[in-house]
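> next comes the sequence, and after it the predicted model I'd like to discuss.
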Amino acid sequence: MFEDKKQAEEHDKYLELAANITSLIEREIPGISDQHSEAIGLLLAQRREQLAKACKGKPEELLEPFEADTQPKGMINAGLKSAGATGNKETDNVTPLAANQ
């Protein structure tokens, strides 16, 4: 799946971030579906660099088109198809993750 250990570690960090975001969303937004909270968690983890720039005073960053090369290299994209596909071939093959593993 990955070319080297560094890529695998980057992917693990991505998955951990997505799972923690998912847990936060589920805890703070009563009634949200698991499917939607996982999709949001994955989206925010994938776009973490754009989100960080937005939080540092450049909110327009969130409106910029998403480029796949901002994700950890070698990562197999987990698509958001089951929670509402984006139409983006890069992200429509995502596997949802369980937040409280």
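Cool, got the structure. Numbering: from 1, shown residues only.

> going forward, measure contacts between C-alpha atoms and count neighbours the same way
Fine.

> which non-adjacent residue is nearest residue 62?
Of all residues not flanking residue 62 in the chain, residue 50 sits nearest, at 5.9 Å (Cα to Cα, 6 or more residues apart in numbering).

> the one you found against residue 61, yeah?
Yes - with contact defined as Cα atoms under 8 Å, residue 50 reaches residue 61; the gap is 5.6 Å.

> those two - which one has more neighbours?
Set residue 50 next to residue 61 and count neighbours by other Cα atoms under 10 Å: residue 50 wins out with 21 against 17.

> buried set for the strand or helix carrying that one?
With elements taken from DSSP states H and E, the one containing residue 50 is helix 48-55. Buried positions in helix 48-55, judged by neighbour count with 16 or more other Cα atoms under 10 Å: 48, 50, 51.

> okay, pairing it with this:
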Amino acid sequence: MAVIPMWQCDRDGSMFADKKSAEEHDKMLELAANLTSLLETQFDQIDESLAEEIGLLIARNKETLAKALKGRPELILEIGKEPEAE
């Protein structure tokens, strides 16, 4: 019987076959949590679940958003059109 090492993300319990992927996922979730907190403190009327969804959307697409903010705004329209890469 083979032993396969796995890494589990503390934040959501996701399992990964390599440490790098697990750490990247954990960092993405940390960014999403911080964005959620920011949204909740800045907008009194925002629902907690909506703030969380927005935080995850931004965190999952941070590279595309960074490029859009650096002068390629059309890239924002591509978010959601292709499968998410995690």
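Thanks, I have the structure now. All values reported here derive from a predicted model rather than from experimental measurement.

> list the TM-score for the superposed pair.
Scored against TM-score structural alignment, normalised by the length of the second structure, the superposed chains reach a TM-score of 0.76; 70 aligned residues with a Cα RMSD of 1.1 Å.

> could you tell me where the helix holding residue 50 of the first structure falls in the second structure?
Counterpart in the second structure of helix 48-55 of the first structure, with TM-score structural alignment as the criterion, is residues 62-69.

> mean shift between that stretch and the first structure?
In this overlay with the first structure, the average offset of stretch 62-69 of the second structure from its partner residues is 0.7 Å by mean Cα distance after the TM-score superposition for the first structure.

> now that stretch: how far from the chain's centre is it?
In terms of Cα atoms, centre = their mean, to the nearest Å, the centre of stretch 62-69 of the second structure is found 13 Å from the chain centre.

> do the same with stretch 49-64 of the second structure
Averaging C-alpha coordinates over stretch 49-64 of the second structure and over its chain gives two centres that are 6 Å apart (Cα atoms, centre = their mean).

> and the helices in the second structure?
Counting by DSSP state H, the second structure forms helices over residues 19-42, 48-60, 62-69, given from the N-terminal end onward.

> show me what the last one is in contact with.
Judged by Cα atoms under 8 Å, 6 or more residues apart in numbering, the contacts made with helix 62-69 of the second structure from elsewhere in the structure are 58, 73, 74, 75, 76, 79.

> make a markdown table out of those residues and add distance to residue 39 of the second structure.
What follows is these, written out as a markdown table (distance: Cα to Cα, whole Å):
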| residue | distance to residue 39 of the second structure |
| --- | --- |
| 58 | 12 |
| 73 | 22 |
| 74 | 24 |
| 75 | 23 |
| 76 | 19 |
| 79 | 20 |
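
> compare the residues you listed and tell me which is most surrounded.
When neighbours are counted as other Cα under 10 Å, the busiest of these turns out to be residue 58, with 19 neighbours.

> picking up where we left off before, make CSV from the helices of the second structure and add distance to residue 86 of the second structure to it.
Formatted as CSV, the entries for the helices of the second structure read as follows, by distance: least, Cα to Cα, whole Å:
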stretch, distance to residue 86 of the second structure
helix 19-42, 7
helix 48-60, 7
helix 62-69, 12
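
> out of those, which comes closest to residue 84 of the second structure?
With respect to residue 84 of the second structure, and counting by Cα to Cα, the nearest of the helices of the second structure is helix 48-60 at 7.7 Å.
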